[in-house]
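**Student:** Sequence first, predicted model second:
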Amino acid sequence: MTKLGAVFVPQWEPERLRGVARAADEAGLEELWLWEDCFFESGVASAAAALAWTERLRVVVGLLPVPLRNVAVTAMEAANLERMFPGRSMLGLGHGVQDWMGQAGARAESPVTLMREYATALRALLGGEKVTVSGRYVNLDGVELVWKPAGAPPLLVGASGPRSLRLCGEVGDVVILSGGTTPEGTARARALVEEGRAAAGRTDPVTLAVYLIAATGDDHQERLRRAHATWGMTEPVGDVTVGGDAAAIAAGLRRWADAGADTIVLQPTEDEPSPEDFVRFVATELRPLVS
């Protein structure tokens, strides 16, 4: 069954998160996704707050820009969240938007090398190992978590280029595709991810998650067109967004599910009139129609 999530977009004020998270939890939404976009909101702080405000909701940060964070810190934060809220949190790793990384003085010359070193070290740390490594970017000397998670949470990674997608398949458990990915692009990404897993000798399954801009309501077409323009997407609106009532959106989602998406994360438009109603819509009206 295709899993559904919804995004609390960072263009909304942080103080709005509490109401949205509680609405999602009460409605039975499977996953609420957060972004650490520069320079809006912190992913880990937001995730911890959302988890504390809710009882059942899984909260996913997709993604953390790894150039901004030492891997030991990310391991501590992921372990703490897992111990405090078992099975309810996941942190994803991404290259970060390179212009933003340059603004923060953290731009890596080789994002692919950084991601490989970072993901490998993070998996080992969350697996309870004592890690010593001397790499191009990641350097640890006998680092071991004191408060280890009872079970290491899945490792999420996200990217868009062919080399990065193969790497995601090599090192990740969940691979995240950016908004603007068409069904055809989803199928191509799935193939590249599987190439990476085969090259690494991995036989365990991988989950493919994709962001998809969505809108409902009488003005959904206008809002989707504005979102399409805001994000500078070049594909036709209908190939990168879904809109309408629950039946229309469910029918649209099948294109991405058939292309290989295991999780579809619905991204509301920035001018969504009620984020609370949006997460309720996904959980109570759309979920029953998506199998």
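**Tutor:** Happy to help now that I have it. Here the structure is a predicted model, which is why all the values come from computation and not from measurement.
**Student:** Every contact and neighbour count from this point should use C-alpha atoms.
**Tutor:** Fine.
**Student:** next one: stretch 239-259 to chain centre, how far?
**Tutor:** 19 Å (C-alpha atoms, centre = their mean, to the nearest Å).
**Student:** Give me the buried positions along it.
**Tutor:** 239-246, 249-250, 252-257, 259 (16 or more other C-alpha atoms under 10 Å).
**Student:** and those, which of them are in strands?
**Tutor:** In strands, defined here by DSSP state E, the members of the buried residues of stretch 239-259 are 241, 242, 243.
**Student:** which residues touch the residue lying closest to the last one once chain neighbours are set aside?
**Tutor:** Right, residue 243. Leaving aside its sequence neighbours, residue 243 sits nearest to residue 215 (C-alpha to C-alpha, 6 or more residues apart in numbering; 4.8 Å). Contact analysis of residue 215 by C-alpha atoms under 8 Å, 6 or more residues apart in numbering lists 221, 223, 224, 242, 243, 244, 268, 269, 272.
**Student:** okay, the residues you listed in a markdown table with distance to residue 89 next?
**Tutor:** Output for the contacts of residue 215, formatted as a markdown table (distance: C-alpha to C-alpha, whole Å):
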| residue | distance to residue 89 |
| --- | --- |
| 221 | 33 |
| 223 | 31 |
| 224 | 30 |
| 242 | 27 |
| 243 | 29 |
| 244 | 31 |
| 268 | 21 |
| 269 | 24 |
| 272 | 25 |
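**Student:** try it against this one:
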Amino acid sequence: MSATTGVIFLPQSPPEDLRGVVEAAEQSGIHELWLFEDCFLEGGLTASTAALSWSQNLRVAIGLLPVPLRNPAVTAMEIATVARLFPGRFVPGLGHGVLDWMRQVGAGVESPMTLLREHTSAVRDLLAGKTVNASGRYVRLDDVALDWPPAEVPELLVGARGRRTVALAGELGDGVVLDSDDAAHVRSVRTQLDDARAAAGRDGHARLVVYTGTDPAHDPSGLETRLAERFAQLTDAGADTVVVLSTGDSPDPRPLIEAIAPLL
């Protein structure tokens, strides 16, 4: 299997279940464990730090940190801290957040796209060790620089659905997180992402992460075959990373981990 594989620990599971999932993922050889920061369940950064501390090789990713909830200086400080503690194993992602939730906590904005652009640009530059001055519509920073930028700057991914956000991910980020596993759409996003990166004059390959869901309780004996086919289909469409979540009654990803392990 050429794609990077991952599973999602859904925040519908209590935080105290995380360690058992981390240990199962580490032992299986799966490449990445993904966490959500959905309102009002579990903090993505706190859960990521715990997961990283309980593992040695597993990469831990957040898909996504809702940018309206944090000042970009705070976002960069937190990401830099985790990245320095666990170099090469932390993958942060930024996104609009669910707009209804953002309004619910008084963090809604008129232009989520503008905020995401300003926030992503500031975080990227801060992590790179730059001094940032910004006087945007939402982001205002005056000679801000991190005292402890990460020696190994982590990938900064952007969650996207529409063309404009995919283009932003290619221009400013290191890749995109896509919550659609329709192969035709994945193929289209691959092209959009590559074109946006080239137009911005950026070198290197942008990572395309695709979420896909399945119910482990539905035909358990066929789960491994079902996942192998899904991985092959999405990889062929241009996905670099395929991340699986449970769509069944139980959010526990351990049955998925067991089915993926023989495919690695």
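**Tutor:** Yep, that arrived. Just so we're clear, the structure is a prediction, and the values are computed from it rather than from any experiment.
**Student:** From residue 266 of structure 1, how far off is the residue nearest to residue 243 of structure 1?
**Tutor:** As judged by C-alpha to C-alpha, to the nearest Å, residue 215 of structure 1 and residue 266 of structure 1 stand 9 Å apart.
**Student:** Relative to residue 169 of structure 1, which of the ones in strands among the buried residues of stretch 239-259 of structure 1 is nearest.
**Tutor:** residue 241 (25.4 Å; C-alpha to C-alpha).
**Student:** got a list of what the closest one touches?
**Tutor:** Counted by C-alpha under 8 Å, 6+ apart, residue 241 of structure 1 has contacts 180, 212, 213, 214, 224.
**Student:** Could you rerun that using 6 Å?
**Tutor:** Residue 241 of structure 1 is in contact with 212, 213, 214, counting by C-alpha atoms under 6 Å, 6 or more residues apart in numbering.
**Student:** looking at the alignment, what does residue 124 of structure 1 pair up with in structure 2?
**Tutor:** Alignment note (TM-score structural alignment): residue 124 of structure 1 maps to residue 125 of structure 2.
**Student:** do the same with residue 267 of structure 1
**Tutor:** Checking TM-score structural alignment: residue 267 of structure 1 goes with residue 245.
**Student:** Show me where the stretch 151-264 of structure 2 has its helices.
**Tutor:** 163-172, 183-199, 223-237, 254-260 (DSSP state H, counting those that start in this stretch).
**Student:** picking that back up, the match of residue 267 of structure 1 and residue 123 of structure 2, how far apart?
**Tutor:** Residue 245 of structure 2 is 28 Å from residue 123 of structure 2, by C-alpha to C-alpha.
**Student:** do the same with residue 238 of structure 2
**Tutor:** 27 Å.
**Student:** Could you do residue 61 of structure 2 as well?
**Tutor:** 16 Å.
**Student:** got the contact list for residue 66 of structure 1?
**Tutor:** Residues counted as contacts of residue 66 of structure 1 (C-alpha under 6 Å, 6+ apart): none.
**Student:** Mind telling me what it corresponds to in structure 2?
**Tutor:** Looks like residue 66 of structure 1 aligns to residue 67 there (TM-score structural alignment).
**Student:** Please give me every residue in contact with the residue nearest to residue 26 of structure 2 when sequence neighbours are not counted.
**Tutor:** Nearest residue to residue 26 of structure 2, sequence neighbours excluded (C-alpha to C-alpha, 6+ apart): residue 58, at 5.7 Å. Applying C-alpha under 6 Å, 6+ apart, we find residue 58 of structure 2 in contact with 26, 31, 32.
**Student:** Give me the number of neighbouring residues for the last one.
**Tutor:** Which is residue 32 of structure 2. 25 (other C-alpha atoms under 10 Å).
**Student:** swap in the first one?
**Tutor:** Neighbour count of residue 26 of structure 2, defined by other C-alpha under 10 Å: 20.
**Student:** For it, pull up the helix or strand it's in.
**Tutor:** helix 18-28 (DSSP states H and E).
**Student:** Quick one: residues in contact with that helix.
**Tutor:** So helix 18-28 of structure 2 is in contact with 58, 261, going by C-alpha under 6 Å, 6+ apart.
**Student:** What's the average distance for it when superposed on structure 1?
**Tutor:** Mean deviation of helix 18-28 of structure 2 from its aligned counterpart in structure 1 after superposition (mean C-alpha distance after the TM-score superposition for structure 1): 1.1 Å.
**Student:** now that helix: how far from the chain's centre is it?
**Tutor:** Here helix 18-28 of structure 2 is found 19 Å from its chain centre; the criterion is C-alpha atoms, centre = their mean.
**Student:** Could you pick out the longest strand of structure 2?
**Tutor:** strand 207-214.
**Student:** Between helix 163-172 and that one, find me the angle.
**Tutor:** Interaxial angle of strand 207-214 of structure 2 relative to helix 163-172 (axes from the mean of the first three to the mean of the last three C-alpha atoms, to 10 degrees): 140 degrees.
**Student:** what packs against strand 207-214 of structure 2?
**Tutor:** Contacts defined by 3 or more C-alpha pairs under 6 Å, 6 or more residues apart in numbering; DSSP states H and E place strand 207-214 of structure 2 against strand 175-178, strand 241-246.
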